[in-house]
Structures are given as C-alpha cells and as structure tokens.
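Visitor: any chance you can model this:
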Amino acid sequence: MKVTHFYLIRHGETDWNHLKKLQGHTDIPLNESGIKQAKRIAKRLATTPIDHFYSSDLKRAKRTAQEIVRYHDLKPVLQAEEFRERCYGEWEGLHWDQIPKLYPGYGGGRPLGGEFGIETYEAMQQRGMSKLTELIGAHPNQHIAIISHGGFINSILHLISDGEVGTGKTKILNTSLNHISYEAGKWDIHTINDCAHLEFGEKKNDGL
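Guide: Purely as a prediction, here's the structure:
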C-alpha cells in the first residue's frame, strides 16, 4: 500500500508571537529567536528523507522553510496560500486579553468566524485539507514537509483525529514537528508538538 507522509512544521517565533498578539494573515517576519529556532529544526531534519517542501506564503513560514532546505540540496519550496494561518480580520495585532474588552461577549473567539472579517474555522480546515488531498494525489508514497502555522496545524490534527487532539487540546509551539501519514483512506498521527530540538527556554510560546 502507498503511504504518504507529511511533516507539519510550525514557523519560528516572531515579535508578535513574543508579545502574544494575533497574527493571522498579517505578514510578520521571524525575530532573532525565531531564526535560531528555524536553524535548530533545520539541523534536526537534516537526515530525514524529504521529497518535497511546501510552505505558507507568509514571511515567517517561508524563512523557516529556507533554513530547512539548506540541508536538502536547496530543493525548491513551493508556496501555497492554503497553508496560511486563519485570517483574524479586525483582531489581527490585538493581544488575546484585549478582545473581551473591545468586543464584549466574544471572549477569546476561537470558534467564531464570519464577523469582524474573521475566517471561519471550517473554511480554514477545508482549504487546508483540500490542498493536502491534492498533494496525496501528486506525491503518493513520498515524504512532504509543510511549514505552516500553529492554528492551522491544530485544525488539521483536530479534523483527522475526530477531535481527540488539536484545537482546544494541543499547543503547537514554534518550530514543533508534527508527523502524520495517509494510507488507503486513513490518516494516522505519529508525532505531535515535538520540540526535542529546542532548548528548554525556547519552548515558551503558544501564540498564533
């Protein structure tokens, strides 16, 4: 049977991650810590056989991917908007603690969508799963790295596990490794939020 492996990797830290601000589609680059984290995950994956590389088209994901492919003969990194973080509309740039004050009654708002320019959670899942399905057809029985975002990765884990893990249950830290695979109509989750390549002090951020 053909097994397609996906390595879902969150980008390194940004200044907005450090400040716990919602980023969404706002294009914030890696900060110094994020670049160091990207170099660490890159070195860790140096001997992992990876056939294809994809990333979100946002700077923080692209830079993380660029570090990883240095160890893989500088293979091309194909960019896909489908692997972007959820769009948070008016909330982008806000700290989570500001939202209940500015939008009374909406709390953290993670399940919300369709108001204030926020993308629905289901729309994010659907665009992501549609692209993954496309890649299964394009690269059967191969290993694919996808450099993306915490909220996005969690939404995929939530979907393929029927809610056992993922959104609301799992924290996806900067440059964490998440290994999933697809075989004959069935998804398997092998690794979640693996940060063995990071020093203790770097495993601190759970922002988006």
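Visitor: make it CA atoms for all contacts and neighbour counts henceforth
Guide: Noted.
Visitor: mind listing the strands for this structure?
Guide: Taking DSSP state E as the test, the strands found in the chain are 3-10, 52-55, 77-79, 143-148, 177-183, 186-194.
Visitor: tell me which of those strands sits most buried.
Guide: Greatest average neighbour count among the strands of the chain goes to strand 143-148 (a mean of 26), per mean count of other C-alpha atoms under 10 Å.
Visitor: now Asn178: closest residue in space, sequence neighbours ignored.
Guide: Nearest residue to Asn178, sequence neighbours excluded (C-alpha to C-alpha, 6 or more residues apart in numbering): Ile192, at 4.6 Å.
Visitor: was I right to think the one you found contacts Leu177?
Guide: Yes: in this structure, Ile192 is within contact of Leu177 by C-alpha atoms under 8 Å, at 6.6 Å.
Visitor: one more to line up against the first:
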Amino acid sequence: MVLHIYAVRHGQTYFNRYNRLQGWSNSPLTERGLADAERAGRKLEGVAFQAAYSSDTTRARATAERILDLNQASAPRPTLRTAMNFREQFYGYYEGQDMGLAWWAAGAPHGAPSYQGIVDEFGLGATRDFLKQADPFHDAEDDQEYWRRVEGGFRLLAQDGTLRDGDRVLLVWHGNSLLSMMHRFAGDGYDLSERPTNGSVTVFDYDTAAPFERSIEVVSYNQ
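Guide: Take a look at the predicted model:
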C-alpha cells in the first residue's frame, strides 16, 4: 500500500516569530500564522483526503482544522487524528530558548557554534545528539530517540484500517521534522539550506510495506 502524504508545516507561532526553540512546548498562532493555515487550506482545497493526522500540539491541530474546514473535495470530511509521535523533536532544557544561544551551547564544544555549522560538519542527526549532550538534564531527544518516536507515527498510518492503496493523507507537522525527513530521504536537486516555511506543503509517497529506511519517496518540497 502506497499512501500519498501531504505534509504541511503549521502556521507561524509567537515562538517562531521570536526565534525560539519550540518542540513539545506551545505558543499560539500569530495573525500571520492564521493566514499561513488559510493559505495552505486554499492550496489544498481540491485534494480529496481519505484521512487527516497531525501532531498533538495546539499549533498543528489549529492549522489542520483550518485546512479541513476549507477543503472542498473530501467527502466525508476526515476526522482529525492526533498523535504525539508527530510532535517536533523535544529540545529538553532548551525548550523556549533563543535558537542562536541554544545551538551555540550544543555546537561550540565541537567547533561548530551554529545549527547550520553542525549540519555542515557533522550531519543533521548530530544537532540532536549534541543538544542532548549539552542539556544539563539530558532530557532533549537524541537522534535515535527522535526517529524511534517518528517511525511509530508512520506505523500508525500503515495500521489505519480505513486506508487503501493510493489514498491521500493530510499530515500537519513541524519544520525541523520535515527538514529531517528531507535530509534522510530526499535525493539530489533539493535546496535543504531552505527550511520549510510555515504553511508550506511537502509531498511524500509512503510505502507501508517497505522497511522504513526505504519507505519514503519525496515528490515535492516546501511548496
């Protein structure tokens, strides 16, 4: 069974606006964030979704509900299902902190005092491992912990008995998670120095029968 997943980054929040790390913590959508959700909804209003999922964070749920409200093609309207598996990575002690300061704390001991510096030198997975090391409580998710949780979310999709081969699924998700998927599964031709914008749509084909490492094919990014 192959599912066509339309993954939308939630609308802008106040933490996004203030350049603060926002994983499991929440801040409300800004006026611009509400407009992001509206724009995504208009873009997807003609797509017939057979299911709708989102992170259980309020910013993702609010974005998803607005997209479904505007959808003209899904009949009946899918019930939104939420799961903690689709949350953004957990930043632990650094939740809500200024991004520049947090990534300096994570990367400076390794000679890479910025998020992009860590990615360029060590790979995206190292951003999670280094942040967990820097966390005085070691609560932040490392790369292995993060992917174990996310893979559980995709298993929920694979086990959804209402879905059939070729169905379309709305998934409202998070920026760093979408970027992580691209780093793991995208081929050449994508500019991954560009983070997914709030309200953007990224499309994946998900082969539910394949091992996870070979289950995702990127169709489009950050549209």
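Visitor: show me what contacts the residue nearest to Asn178 of the first structure?
Guide: Ile172, Ser176, Leu177, Asn178, His179 (C-alpha atoms under 8 Å, 6 or more residues apart in numbering).
Visitor: what do you get for Asp207 of the second structure?
Guide: Met1, Val2, Leu3, Ser215, Ile216.
Visitor: check the gap between Gly93 of the first structure and Ile28 of the first structure for me.
Guide: For Gly93 of the first structure, the distance to Ile28 of the first structure (C-alpha to C-alpha, to the nearest Å) stands at 10 Å.
Visitor: please enumerate the shared neighbours of those two.
Guide: Common neighbours of Gly93 of the first structure and Ile28 are listed as Trp16 (criterion: C-alpha under 8 Å, 6+ apart).
Visitor: biggest helix in the first structure by residues?
Guide: Ranked by residue count and defined by DSSP state H, the top helix of the first structure is helix 121-138.
Visitor: name the nearest residue to the residue nearest the centre of the first structure, sequence neighbours excluded.
Guide: What sits nearest the mean C-alpha location of the first structure, by C-alpha atoms, centre = their mean, is His149, with 2.5 Å. Using C-alpha to C-alpha, 6+ apart and skipping the chain neighbours, the partner closest in space to His149 of the first structure is Arg10 (4.9 Å).
Visitor: go ahead and confirm the one you found touches Lys171.
Guide: No: at 11.0 Å, Arg10 of the first structure does not count as touching Lys171 under the criterion of C-alpha under 8 Å.
Visitor: shared neighbours, the two?
Guide: Joint contacts of Arg10 of the first structure and Lys171 (C-alpha under 8 Å, 6+ apart) are Gly150.
Visitor: end-to-end on stretch 74-82 of the first structure?
Guide: OK, stretch 74-82 of the first structure end separation, C-alpha to C-alpha: 23 Å.
Visitor: the second structure: helices as residue ranges?
Guide: 14-17, 31-43, 58-70, 99-107, 115-122, 124-134, 143-158, 175-185.
Visitor: tell me which strands and helices the fifth one is in contact with?
Guide: In this structure, helix 115-122 of the second structure packs against helix 99-107, helix 124-134, with contacts taken as 3 or more C-alpha pairs under 8 Å, 6 or more residues apart in numbering; DSSP states H and E.
Visitor: count the neighbours of Leu30 of the first structure for me.
Guide: Other residues lying near Leu30 of the first structure total 24 when counted by other C-alpha atoms under 10 Å.
Visitor: surely it touches Asp15?
Guide: Yes: applying C-alpha under 8 Å, one finds Leu30 of the first structure in contact with Asp15, separated by 7.2 Å.
Visitor: joint contacts of the two?
Guide: What both Leu30 of the first structure and Asp15 touch, as defined by C-alpha under 8 Å, 6+ apart, is an empty set.
Visitor: for stretch 99-118 of the first structure, measure first residue to last.
Guide: With C-alpha to C-alpha, one end of stretch 99-118 of the first structure sits 13 Å from the other.
Visitor: neighbouring contacts of that stretch?
Guide: In contact with stretch 99-118 of the first structure (C-alpha under 8 Å, 6+ apart) are residues Arg86, Cys87, Tyr88, Gly89, Glu90, Trp91, Trp96, Asp97, Glu119, Thr120, Tyr121.
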